[in-house]
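Chemist: heads up, no residue letters with this:
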């Protein structure tokens, strides 16, 4: 058994290491997205408008963050077929608003495990109901050129952890985000 918490107390629950922790590649733990080389903007700068709702519960159809109806019922996502807009730091509603599920932090007991022939992975220590949020995939947000450069410099035997996310915005605009947790990331990217 390895260290008691790979997250260094950054998360709401500890994530222990089960396996030869000495073999774990060193990386800097970050619980959130951070600006990396070539990032168009700092991910900590919120550029999403918040709602004007008052109180602890936003009303679907009225709240600007809930244009498609409620996202969650009893912490479970209602539909994976439509965009989810969560209330954020710019919103007037309280932090107890049920439309902030991904902001509650780690809610399930997980552990970092080494699997023969597979490498390191995140394993659950309890049943996770379908539709529940598990954790964010955090790391460095890169510009397109930097992401391409990092992928091109990898050897065929290297693991690639870079994820490319394309979001279709209003007016046909497409927002591309490249996240690389290889050297700076969280347990969701291990």
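Modeler: Noted; the coordinates are in hand. Model, not experiment: these values are computed from the prediction.
Chemist: all contacts plus neighbour counts: C-alpha atoms, from now on.
Modeler: Noted.
Chemist: Mind listing what's buried along the helix or strand containing residue 181?
Modeler: Counting by DSSP states H and E, the secondary-structure element that holds residue 181 is strand 174-185. If you call a residue buried by 16 or more other C-alpha atoms under 10 Å, then strand 174-185 has these buried ones: 177, 178, 179, 180, 181, 182, 184, 185.
Chemist: List the contacts of the first one.
Modeler: Contacts here follow C-alpha atoms under 8 Å, 6 or more residues apart in numbering; on that basis residue 177 touches 141, 142, 143, 164, 165, 166.
Chemist: Mind putting those into CSV with distance to residue 123 and neighbour count?
Modeler: Rendered in CSV, the data for the contacts of residue 177 read as follows (distance: C-alpha to C-alpha, whole Å; neighbours: other C-alpha atoms under 10 Å):
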residue, distance to residue 123, neighbour count
141, 25, 27
142, 27, 25
143, 31, 20
164, 23, 14
165, 24, 12
166, 27, 10
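Chemist: here comes the other one, which I'd like you to weigh against the first:
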């Protein structure tokens, strides 16, 4: 009598494929999910409102001058780093080595372009790692000292890593968004 091995071959392939599906699902469930909170919003909201946010930045810059000073490095209202990968930034960025391990100083001043008057600011910033949110530092008005509308704060980083400074500044209902990729040395 001649043996037919096709049913055994089919059962073997089915068992292999089924075990690969189970392994894939088990591996995927065991990995942590890290949600991006650029601009202090969920990524779905940033994706949906990105054009409005950049228009808001243009309106903010037409009304106000923003000076963000991080460890004696001055920044304006910038989001240009959002389109670059970390490797590109390591080679070409002007925002390299802004932060340091240990204490970091942050100062924010907003002035009206017409009157040169310093303005009150509602600040919402986060300093976060590029790959995880377990070391996020949320810096808002509660963490700033307001000395004649010059907002200053200190924060501490515990490790050398790639970091992102992101968030928003609100002045008289006008919102400006910032996104800076850098590293701590």
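Modeler: It's in. Note that the structure is a prediction, hence the values are computed from the model and not measured.
Chemist: TM-score for this pair?
Modeler: The TM-score (TM-score structural alignment, normalised by the length of the second structure) is 0.23; 81 aligned residues with a C-alpha RMSD of 6.0 Å.
Chemist: Pull up the gap between residue 72 of the first structure and residue 167 of the first structure, please.
Modeler: Taking C-alpha to C-alpha, to the nearest Å as the measure, residue 72 of the first structure falls 21 Å from residue 167 of the first structure.
Chemist: When the two are compared, which one has more neighbours?
Modeler: residue 72 (17 against 12; other C-alpha atoms under 10 Å).
Chemist: neighbours of residue 153 of the second structure, just the number please.
Modeler: Other residues near residue 153 of the second structure come to 18 when the count uses other C-alpha under 10 Å.
Chemist: wait, it sits on residue 103?
Modeler: No - Residue 153 of the second structure is beyond contact range of residue 103, at 10.2 Å (criterion: C-alpha atoms under 8 Å).
Chemist: all strands for the second structure, in order.
Modeler: When assigned using DSSP state E, the strands of the second structure occupy the ranges 64-70, 73-75, 102-112, 122-129, 137-140, 145-147, 150-157, 162-171, 174-183.
Chemist: In terms of secondary structure, what does the first one contact?
Modeler: Meaning strand 64-70 of the second structure. Applying 3 or more C-alpha pairs under 8 Å, 6 or more residues apart in numbering; DSSP states H and E, one finds that strand 64-70 of the second structure makes contact with strand 73-75, strand 102-112.
Chemist: So residue 149 of the first structure belongs to a strand, correct?
Modeler: No - secondary structure assignment (DSSP: H, G, I helix; E, B strand; the rest coil) places residue 149 of the first structure in helix, not in a strand.
Chemist: from memory residue 17 of the first structure sits against residue 121, does it?
Modeler: No - Residue 17 of the first structure sits out of contact with residue 121 when judged by C-alpha under 8 Å, with a separation of 10.1 Å.
Chemist: Now whichever strand or helix holds residue 122 of the first structure: buried residues?
Modeler: Secondary structure from DSSP H and E places residue 122 of the first structure in strand 119-124. Of the residues in strand 119-124 of the first structure, those buried by neighbour count under the rule 16+ other C-alpha under 10 Å are 120, 122.
Chemist: Quick check: the residue lying closest to residue 179 of the first structure once chain neighbours are set aside vs residue 73 of the first structure, distance?
Modeler: What sits nearest to residue 179 of the first structure in space, not counting adjacent residues and going by C-alpha to C-alpha, 6 or more residues apart in numbering, is residue 141, at 4.6 Å. Between residue 141 of the first structure and residue 73 of the first structure the computed distance is 31 Å (C-alpha to C-alpha).
Chemist: ok, back up a step: could you dump the strands of the second structure to a markdown table with distance to residue 13 of the second structure?
Modeler: Formatted as a markdown table, the strands of the second structure follow (distance: least, C-alpha to C-alpha, whole Å):
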| stretch | distance to residue 13 of the second structure |
| --- | --- |
| strand 64-70 | 59 |
| strand 73-75 | 59 |
| strand 102-112 | 56 |
| strand 122-129 | 43 |
| strand 137-140 | 50 |
| strand 145-147 | 67 |
| strand 150-157 | 52 |
| strand 162-171 | 45 |
| strand 174-183 | 48 |
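Chemist: For residue 24 of the second structure, which of the ones you listed is the nearest?
Modeler: Proximity to residue 24 of the second structure, assessed across the strands of the second structure by C-alpha to C-alpha, is greatest for strand 122-129 (27.5 Å).
Chemist: what's the closest one packed up against?
Modeler: For strand 122-129 of the second structure, the packing partners by 3+ C-alpha pairs under 8 Å, 6+ apart come out as strand 137-140, strand 162-171.
Chemist: so which of those strands gets nearest residue 122 of the second structure?
Modeler: Closest approach to residue 122 of the second structure among those (C-alpha to C-alpha): strand 162-171, 5.0 Å.
Chemist: Strand 102-112 and that closest one, what's the angle between them?
Modeler: 30 degrees (axes from the mean of the first three to the mean of the last three C-alpha atoms, to 10 degrees).
Chemist: got the buried residues for stretch 175-185 of the second structure?
Modeler: Buried positions in stretch 175-185 of the second structure, judged by neighbour count with 16+ other C-alpha under 10 Å: 175, 176, 177, 178, 179, 180, 181, 182, 183, 184.
Chemist: follow-up on the earlier one: return every residue with contacts to both of residue 17 and residue 121 of the first structure.
Modeler: Taking C-alpha under 8 Å, 6+ apart as the contact rule, residue 17 of the first structure and residue 121 both touch 112, 113.
Chemist: Done for today, thanks.
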